[in-house]
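*Asks:* Return a 3D structure for these sequence lines:
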Amino acid sequence: MSIIQSNNIIALVVDDSPESLGMLNATLNQEGLTVLVALSGLQALSIVDKVQPDVILLDAVMPEMDGFETCIRLKEKLPSTPILFMTGLNDSEHIVRGFEVGGVDYITKPVVPNEVLARIKAHSHNAKLAKSAQIALDYAGQYIFCVSQSGKLEWATPHAQELLEELSGNLVDDWETIGSEIAVWLKSEQRTTPLALHYFETPLQAEYAGDYDQLHSLIRLVTKKVMGKEQDLQAALNVTKRESQVLYWLSFGKTNWEIAQILDISPRTINKHLEQIFRKLDVDNRTAAASISIRILEGN
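*Replies:* A predicted model of the protein is given here:
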C-alpha cells in the first residue's frame, strides 16, 4: 500500500462496521483529510507499518482483537500518535479503559461529524507541537523521558535511551522496575526534590522537568554527583590534614564559627588556617578557595 503524504492530516479509522467507515470516510474526505480505513485491529497494524497517520479513530468493541488490545499494539509502533476511541453513549467502562491503555480522547456513537473533525484537528495539532518539542530535546542532547501520570513511559530522547542501555541494556525492563516509584514521586509534594534511583550501579537521580501536557510529565535523568573527601583536597592542593578539613567544610558554605564547632577548635584557629589556605591556593577570599575546593570534590 503506497500513499503520498501531503501536508494535510492523515487519519486512520478502525471500525468493524462498513457503514461507520463509509460515513467517516466521506465526512473527513470532504474536509480535505487523507483517510485510511481498517475493518480490524490486525488490518490497522498492517497499515501503520506502511503509513504513519497523524491521528487514529478506533472503535472500542470489535471481534477477535478489540479496540483496547489494538490500542496497546498501535502504541508500541506509534507512541506519539493520538488515538481517539469511539464508543457508545453509556459505555463508561469502555471510556475509562480507553484512557488506561493510552487513548487521549473519546467520541460517542452515533458520531457527530463536526465534533469528530474538531477533535481530530485539535489532537493532531497538539501532537505535532509535542513532536517539535521532542525533536528540540533530542537535538539538545537531554536525558529526557516523557511519562504518564501512572509512570508509564511514553517516549525517551535518543540520549536517554542510550544512557539506560549503557547502564543495564534493557530500557523496557528498567522502566517496569522504576516506573511505579517515579509515579508515586510525581504525585507527591517531594517531586521538586530529585529522586535517587538505586536500581542502577551508577548513581542516578530523576529530576522533574515540567509538564508535557495535562496528562504527562517530563523527567530528566542525571548522574548523581559523588562528592570527594577531605583526603582528595589534601592530595590535590598540597595542604595539611587540618587545612583540608577546614577547606572541605568551607566548600559547603559553612561559616568560621560553624567549622570551629564541627572540628572542635576555636574560630581564631580557623582564621589562621584560612590564611595559610589562601596563600597556598594563591587566592585572597573564601569564595575563590571554596570554588577550587568544589571543583576537586566534584571531580571536575
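
*Asks:* When you work out contacts or count neighbours from here on, use the C-alpha atoms and nothing else.
*Replies:* Noted.

*Asks:* what about the closest residue in space to residue 217 that isn't next to it in sequence, how many neighbours?
*Replies:* Computed as C-alpha to C-alpha, 6 or more residues apart in numbering, the closest residue to residue 217 that is not its neighbour in sequence is residue 211, at 4.3 Å. The criterion is other C-alpha atoms under 10 Å. On that basis, residue 211 has 13 neighbouring residues.

*Asks:* Distance of residue 31 relative to residue 276?
*Replies:* Plainly put, residue 31 is 79 Å away from residue 276 if you go by C-alpha to C-alpha, to the nearest Å.

*Asks:* Could you do residue 60 as well?
*Replies:* Per C-alpha to C-alpha, residue 60 is found 76 Å from residue 276.

*Asks:* Counting neighbours, go ahead and name the busier of those two.
*Replies:* The neighbour comparison of residue 60 against residue 276 (other C-alpha under 10 Å) goes to residue 60, with 25 against 14.

*Asks:* this one as well, want them side by side:
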Amino acid sequence: MHVLIIEDDVELAQFIQKGLQSEGISVSVAFDGVIGRSMVNERQYDVVVLDVNLPGMNGYDLCRYIKQNWPAIPVILLTALGSLDNKVLGFESGADDYLTKPFAFKELLFRLKALARRHPSRAPLPKRLELLDLAVDTESHQVWRGSQRINLTAREYALLEYLMAHQGRVVNRVDLLENVWDVHFNTNTNVVDVYINYLRRKIDNTEPKLLHTVFGVGYMLRAEP
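*Replies:* Model (predicted):
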C-alpha cells in the first residue's frame, strides 16, 4: 500500500508518516495543496490522507479534483472543523471518510486499511505495455524483447508487469513486496533484489539496458541510460 499524506502541519505529517512506515506502509508527503495535486497527477496512490486547511489549494477543492479524475482512490479528510456542516461539506466534496483532529493514530490506521480494502484503486492495465523494443501482453502474459520471446516464471512476470505499468518512475522495495509478493509487514528479505537480478538477466541481455537501480531508493524501467 502507498499512502499520500497532504498536511501542512509538518510535525503532524511526520508523526503520521513515521507511524504508517512502522506498519510497513509506503508513504509520500506533501505540505501544501498545489504540491499534493501535482503528486497525485504523477502516480496512483492507494489512499490519500488530506487536510482541509491547506495553503495553495484547500482540501475540499483538492478532494473534488481527485475524485473527478481518479474516483476509485479513497480520500480521508483530516480537520479540526468537526461540525455537522463541515462534515457534510467534506462528504459532498467526495471524501470517503472524515476524521476530526485530534485523533488517535490507531483509529486513522484502522480507517485507512478499511478504505484500501473496500476501494482497490488499481486501474485495469492496457492489453499491451511497451518500452522501446520490450513488449508485455497483459492478457496472455507473453513477453518479447524485439523479435525474441522471453520466458519468465510467474513471479518474474508479475514483477516485470508492475515495473512496466510504472515505467519511468522509481519503485521502492516496499511497493514491490506489497504489490508483487503481497507482503504487508516489515521484512529484511532480499527477495526483491534476487528477482530483479533474475529479470535483468532475461530482459537486459541486449542494448540498451532498460532496468535500472536507483541506489538507496529502488528500481525503475526507463529508456534512457
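
*Asks:* Which of the three states applies to the aligned partner of residue 106 of the first structure in the second structure?
*Replies:* In the second structure, the position corresponding to residue 106 of the first structure is occupied by residue 98, as judged by TM-score structural alignment. Here residue 98 of the second structure takes the strand state, with states given by DSSP: H, G, I helix; E, B strand; the rest coil.

*Asks:* you'd agree residue 98 of the second structure is up against residue 77?
*Replies:* Yes: look at residue 98 of the second structure against residue 77 with C-alpha atoms under 8 Å: they come within range, at 4.7 Å.

*Asks:* Which neighbours do those two have in common?
*Replies:* Overlap between the neighbourhoods of residue 98 of the second structure and residue 77 consists of residue 90, taking contacts as C-alpha atoms under 8 Å, 6 or more residues apart in numbering.

*Asks:* where do the strands sit along the second structure?
*Replies:* Chain-ordered strands for the second structure, with DSSP state E as the definition, fall at 2-6, 26-30, 47-51, 75-79, 97-100, 128-131, 134-137, 142-145, 148-150, 211-214, 218-221.

*Asks:* Compare those strands and give me the one nearest residue 198 of the second structure.
*Replies:* Each of the strands of the second structure was checked against residue 198 of the second structure via C-alpha to C-alpha, and the shortest separation belongs to strand 211-214, namely 11.4 Å.

*Asks:* quick one on the thing from earlier: can you tell me which of the strands of the second structure is nearest to residue 87 of the second structure?
*Replies:* Nearest to residue 87 of the second structure, of the strands of the second structure and by C-alpha to C-alpha, is strand 97-100 at 6.9 Å.

*Asks:* now for the closest one, which elements pack on it?
*Replies:* Where contact means 3 or more C-alpha pairs under 8 Å, 6 or more residues apart in numbering; DSSP states H and E, strand 97-100 of the second structure is packed against strand 75-79, helix 84-92.

*Asks:* counterpart of the shortest one in the first structure, which residues?
*Replies:* Going back to what we said before, that points to strand 75-79 of the second structure. Counting by TM-score structural alignment, strand 75-79 of the second structure pairs with residues 83-87 of the first structure.

*Asks:* roughly how far is that stretch from the heart of the chain?
*Replies:* Its chain's C-alpha centre and that of stretch 83-87 of the first structure lie 25 Å apart, by C-alpha atoms, centre = their mean, to the nearest Å.
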